[in-house]
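Q: Coordinates for the following, if possible.
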Amino acid sequence: MARTIEDIKNGMTAEWIRQPAVMSAYGLDGKKTFKDCFSAASLENILFYVFAFAVWSLESLFDMHRQEVEQLIEGLEPHTLRWYVAKTKAYMQGCKLVADSDYYDTSAMSPTDIETAKVVKYAVATESNTVVYIKVARQDADGNPAKLTDTQLAGLRSYLDEIKDAGVSVQVRNEPADDMRIALVIYYDPTLLSVDGNGAGILSDGSEPVRETVQSVITGLPFNGVFRKSDLMAALQALPCVEVADIAEVKVKPHNSQEWQTVSGFNRPYSGYYSINSLTVDYQPYKTVE
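A: The predicted structure follows:
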C-alpha cells in the first residue's frame, strides 16, 4: 500500500539532514529536525515535496497494477464455485458469446442494455458428488427474487453447457420461492398498539409493525441465506409496542412439495428464498398486574 506523501517526505528529510556534508554546509548541530531548520517556503522543502510526490505517484501506480493483476487472476480461476457463480451472473439473454470464448462483446451496448440483458440477479453454487448445483433467480418488479422464465432458463443452460469445464456436470436449480407459514403470539403494550375487529395490530399512524417486521426479516435475507428463528424473535422484541414475543410455529416447504417441515432453530431455503403464505398473529394485551 502506498505511503502518504508526508511519510515519504519525512523519511527522506530525516536521512538527508543527518548527513555530515549537509550538517557542515548548513551549519547544523544535529539536534534539530528538518522542519526546525527549513521553512515551508524554502527551496529545500519544496524540492523534497516534489521528490516525495513523485515517489508516492509511483507507489500508487504499483498498487493499482497489483489490484488489476489480482482481479485478472481471480477471473481466471476455473473449477471454483465462485467462478461458476460469476459466470452465471454474467449470462446475457439475447446475446451471443464471442466465438471460442466465454465472454460477450458489449462495446456497442449501453450500461442500461447490459444490465437489462443480465437476467440472473441471484446465484449461489454448491457441489455434491462431483455435481455443481447452481441456484438462480431473477429480480421481479418489486426487487425480490423470482423464478426465471422458461426462455431465460433454456438460454442459461445452453450458455453454461458451452462455458463449463469439460467433464463437469452442472445442474441449475430454478425454483419458485419456498412456502412459509408463521404463527406468532404477541403480548403488546395497549398504550401503543391497538387491535381492530379483524385482529390486526395497528399503531396510531395506521401501520402494522409486527407484520411489517416479519416481512422485512424474511425479504431481507440474502439469497440462499439461513433463516433463524432467533433473528425473527430479536426483531419482534425490539419493537417498542411489543412486550413479549413468542414464535408458536414456523413451517416451510419447497413450493412443489406437499409436505411441510417444522423449523427447529434454523432453515436454508431449497430455492434460495422464501415467500410467506400465511402469517397468523395472536395479539394479547400485556398485563403486569392481575
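
Q: contacts and neighbour counts: CA atoms only from here.
A: Fine.

Q: got the contact list for T13?
A: Neighbouring residues of T13 by C-alpha atoms under 8 Å, 6 or more residues apart in numbering: 34, 48.

Q: any idea where the helices of the stretch 151-290 of the chain begin and end?
A: 209-219, 229-237 (DSSP state H, counting those that start in this stretch).

Q: in stretch 76-90, what's buried?
A: Using 16 or more other C-alpha atoms under 10 Å as the burial criterion, the residues of stretch 76-90 that qualify are 81-85, 87-90.

Q: Report how far apart the opening and closing residues of it are.
A: The first and final residues of stretch 76-90 sit 14 Å from each other (C-alpha to C-alpha, to the nearest Å).

Q: mind checking how far the most centrally placed residue in the chain is from Y274?
A: Nearest to the mean C-alpha position of the chain, by C-alpha atoms, centre = their mean, lies P222 at 7.7 Å. Noted for P222: a distance of 11 Å to Y274, by C-alpha to C-alpha.

Q: One more sequence to fold, the one below, so I can look at both together:
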Amino acid sequence: MRTIDQIKESIAADFMKNETVAGLFGFPAGDNFTTHFSKVSIINILFYVFASAAWVLERLFEAHKSEVEARIEEIIPHRAKWYKSKVLEFMKDKVLIPDTDCYDTTDMKAEAIAAAHVVKYATADENKDTSIVTIKVAGEEAGHRCRLSDEVETQLEGYLAEIKDAGVRINLVNADADTFNCSVDIYYNAMLLPENVQRACEAAIRNYIENLPFNGEYTNMALIDTLQEVEGVKIAEFRQATTVAAGAATVTTIDARHVPAAGYFRAGQITLTMKAYERV
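A: Below is the predicted model:
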C-alpha cells in the first residue's frame, strides 16, 4: 500500500511534467517540485489534501477487497492446504465460537495458547479418485515427533467434523513413526578408526531420516549423498532399505523412494559393513 507522501510525490511529479502548467508558472517541464513550491505553498497543501483523500480511498478499497475475498473463501469449497492450516490451529480442550471455525482466545495468555496447540506437524492431500482428504498429524515430545494421545485424537476428529465442508470425507492419520532399516557398505579411510567412522555414519543416517520434512519423501540416493559427506567415508555402497508402518506386519522394501505412512520415520536397525578402502 502507498503512503500519503508517495501519493503526493506522484501527483507532484505529474504536475511538474505538464507543459501547460510549466508555462503558466514559469518553470521547465519536468523540474523538481520542491525547487519552486515551498511546504507552506497553497499548491503543496492542496496536493497533500488530495493525497490524504486518495490514501483513505485506497484503504477503503483494500478493506473491501479483503472482505470480499474472505466471503468468497467461506463460500467456495476449501483446498487441501486450508485443512492443514486449520489442523495446526486446533486447540486441545477448547471449543469453537458458535457457528465459526475460530476459538476465543481473548482471556488466554500466550503460554496457554501455545500449550493448547498440540498439533505440531500436519499435512493434507486429496485423493482425486475418491475425493477423500487424508490429513496426517503428529505432536512433539522432547524435540521428537510423536503420535497424539487418543484423547486428543478424539477431540481433533470432533473439531474436523465441525469445520469441514459439507460432503468432504476425511481420513485422519495419527500414528507412531514408521520404522526405517537399512544396510550399507562403508569403505572408509584406513587412517581412521572404523568404529569412529561407523558412529558418525549412524548419526548421519538418523539425522537424515528423523529430520525429513513432515510427510517428506525419503530417497536412497539422498541417503548415500548424506553418507558421502561424513569424514572418512570414501565410498558408501547402498545395499537395502526397508520400512514398517506402525502396527503393520508387512515389511516394505524401499525401491528408490518412499513417503512414510505416518508422515515421519524413526531409525531402526542400521547395518553398516565397514571395509578399509584400498586403492586399486
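
Q: so what number do they get for TM-score?
A: The TM-score (TM-score structural alignment, normalised by the length of structure 2) is 0.80; 273 aligned residues with a C-alpha RMSD of 3.5 Å.

Q: coming back round to it: next, format the helices of the stretch 151-290 of structure 1 as JSON lines and append mean neighbour count and distance to V263 of structure 1.
A: Below are those laid out as JSON lines (neighbours: other C-alpha atoms under 10 Å; distance: least, C-alpha to C-alpha, whole Å):
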{"stretch": "helix 209-219", "mean neighbour count": "16", "distance to V263 of structure 1": "14"}
{"stretch": "helix 229-237", "mean neighbour count": "16", "distance to V263 of structure 1": "8"}
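
Q: Same list (those helices) but as TSV, adding distance to Q171 of structure 1.
A: As requested, the helices of the stretch 151-290 of structure 1 are arranged in TSV below (distance: least, C-alpha to C-alpha, whole Å):
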stretch	distance to Q171 of structure 1
helix 209-219	26
helix 229-237	30
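
Q: What is the end-to-end distance of stretch 190-198 of structure 2?
A: Start-to-end span of stretch 190-198 of structure 2 (C-alpha to C-alpha) is 13 Å.

Q: Surely V185 of structure 1 touches Y283?
A: Yes - counting by C-alpha atoms under 8 Å, V185 of structure 1 touches Y283, with 6.1 Å between them.

Q: In contact with I247 of structure 1: list those residues for me.
A: 182-185, 229, 233.

Q: Same check for these, but in structure 2.
A: For the contacts of I247 of structure 1, the contacts that are reproduced in structure 2, applying both residues aligned by TM-score structural alignment, their matches' C-alpha atoms under 8 Å, are 183-185, 229, 233.

Q: Pull the most distant pair out of those residues.
A: Spatial extent of the kept ones among the contacts of I247 of structure 1 (C-alpha to C-alpha) is set by the pair V185 and K229 at 13.8 Å.

Q: Burial check on the alignment partner in structure 2 of A238 of structure 1, number of neighbours?
A: Using TM-score structural alignment, the equivalent of A238 of structure 1 in structure 2 is E229. Other residues near E229 of structure 2 come to 13 when the count uses other C-alpha atoms under 10 Å.

Q: Ok, G143 of structure 2 next?
A: By the criterion of other C-alpha under 10 Å, G143 of structure 2 has 7 neighbours.

Q: Please apply the same query to R145 of structure 2.
A: 22.

Q: mind giving me CSV with the buried residues of stretch 76-90 of structure 1 and columns for distance to L72 of structure 1?
A: Shown next, in CSV, are those (distance: C-alpha to C-alpha, whole Å):
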residue, distance to L72 of structure 1
L81, 17
R82, 14
W83, 12
Y84, 16
V85, 16
K87, 14
T88, 18
K89, 17
A90, 16
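
Q: which among those residues gets closest to I73 of structure 1?
A: Nearest member of the buried residues of stretch 76-90 of structure 1 to I73 of structure 1, counting by C-alpha to C-alpha, is W83, at 11.2 Å.

Q: quick check, the closest one in a helix?
A: Yes - per DSSP: H, G, I helix; E, B strand; the rest coil, W83 of structure 1 lies within a helix segment.

Q: Is the residue lying closest to it once chain neighbours are set aside part of a helix or strand, or is it coil?
A: With sequence-adjacent residues excluded and distances taken as C-alpha to C-alpha, 6 or more residues apart in numbering, W83 of structure 1 is closest to E77, at 6.2 Å. Of the three states, E77 of structure 1 takes coil according to three-state DSSP.

Q: Sweet, I'm off.
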